[in-house]
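Enquirer: this is the structure alone, sequence omitted:
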């Protein structure tokens, strides 16, 4: 497994925009249909905004109609962690980057085959690298 990346809150604040910090470090959520990548159709790889770890590819991205970038599978399941989230009187599964613990979004069991999963992520937690 990759070595864990840790930084102080001040270091994260200096590296990230206020929106990126709120989403990735404070478990915020951007409003639906406002994120940079919710409608992105280009081929490439989505990396963690905090540590640049490649997490998802355009090959597994699909239009879920939810207003957030959605994927049915990560590049490597070991790169993303899942944490039970009981905030807002709901029971959900939070998705984090395993390298830096950055909050990415949530995963739901209502996605397409072959996995049946929908990784519903925040654009602010991602950096897209276009395929050359």
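Expert: Looks like it came in fine. Here the structure is a predicted model, which is why all the values come from computation and not from measurement. Numbers count the residues shown, from 1 in each chain.

Enquirer: CA only for contacts and neighbour counts going forward, please
Expert: Will do.

Enquirer: OK, contacts around the closest residue to residue 117 other than its chain neighbours?
Expert: Once flanking residues are discounted, residue 117 sits nearest to residue 111: 4.1 Å by CA to CA, 6 or more residues apart in numbering. Residues near residue 111 by CA atoms under 8 Å, 6 or more residues apart in numbering: 64, 72, 117-118.

Enquirer: got another, please set it beside the one above:
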């Protein structure tokens, strides 16, 4: 009996996965900069949203009502994220798209309730973009990528 107890105790110690161990598995991205480099590159609001996971005020972005032809790229690293042809007026006050450019957006479930959707990040630099919900246009994907305008930079088709 004593051997079994010792064996179980040893097994428990070896298999423990503490929160400190989990936190040390930080994701790495192709574009990586120090916090001070991001602060120097981005406006205060862009830094707050992209690097700290914040949210801009609804209807505050000029990109919300932009329906010109072009592409939306990450403000931090200029990775192409969304095409203008997939943008729609969701009425929420944030730029909304029914699909992303595959491979350029990463997802992370941060809210167990699902109320705030699944977090979206730039797959190249890890910048926080917004959230994805399942209440988008039914005639296309049914998805609504609700994106902070300050996290995006619009490049018109002519360029």
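Expert: Alright, I've got the coordinates. Because the structure is predicted, anything quoted here is derived from the model rather than measured.

Enquirer: and the TM-score between them?
Expert: With the length set by TM-score structural alignment, normalised by the length of structure 1, the two chains reach a TM-score of 0.92; 129 aligned residues with a CA RMSD of 1.7 Å.

Enquirer: related to what we said a few turns ago, and the contacts of residue 111 of structure 1, which two are the farthest apart?
Expert: 64 and 117 (11.0 Å; CA to CA).

Enquirer: which helix or strand contains the counterpart of residue 146 of structure 2 in structure 1?
Expert: Counting by TM-score structural alignment, residue 146 of structure 2 lines up with residue 120 in structure 1. Using DSSP states H and E, residue 120 of structure 1 sits in strand 118-121.

Enquirer: name the residues of whichever helix or strand comes after that strand that are buried.
Expert: Taking DSSP H and E as the definition, the helix or strand that follows strand 118-121 of structure 1 towards the C-terminus is strand 126-130. Neighbour counts over strand 126-130 of structure 1 (16 or more other CA atoms under 10 Å) mark 126-128 as buried.

Enquirer: next, the mean deviation of strand 126-130 of structure 1 compared to structure 2.
Expert: Strand 126-130 of structure 1, aligned to structure 2 and superposed, deviates on average by 0.3 Å (mean CA distance after the TM-score superposition for structure 1).

Enquirer: what about the strands in structure 2?
Expert: 70-74, 80-83, 87-88, 96-97, 105-108, 118-122, 128-133, 144-147, 152-156 (DSSP state E).

Enquirer: could you dump those strands to CSV with distance to residue 5 of structure 2?
Expert: CSV is the format used below for the strands of structure 2 (distance: least, CA to CA, whole Å):
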stretch, distance to residue 5 of structure 2
strand 70-74, 55
strand 80-83, 54
strand 87-88, 61
strand 96-97, 57
strand 105-108, 39
strand 118-122, 43
strand 128-133, 47
strand 144-147, 52
strand 152-156, 57
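
Enquirer: I'd like to know how many residues surround residue 131 of structure 1.
Expert: When neighbours are counted by other CA atoms under 10 Å, residue 131 of structure 1 registers 10.
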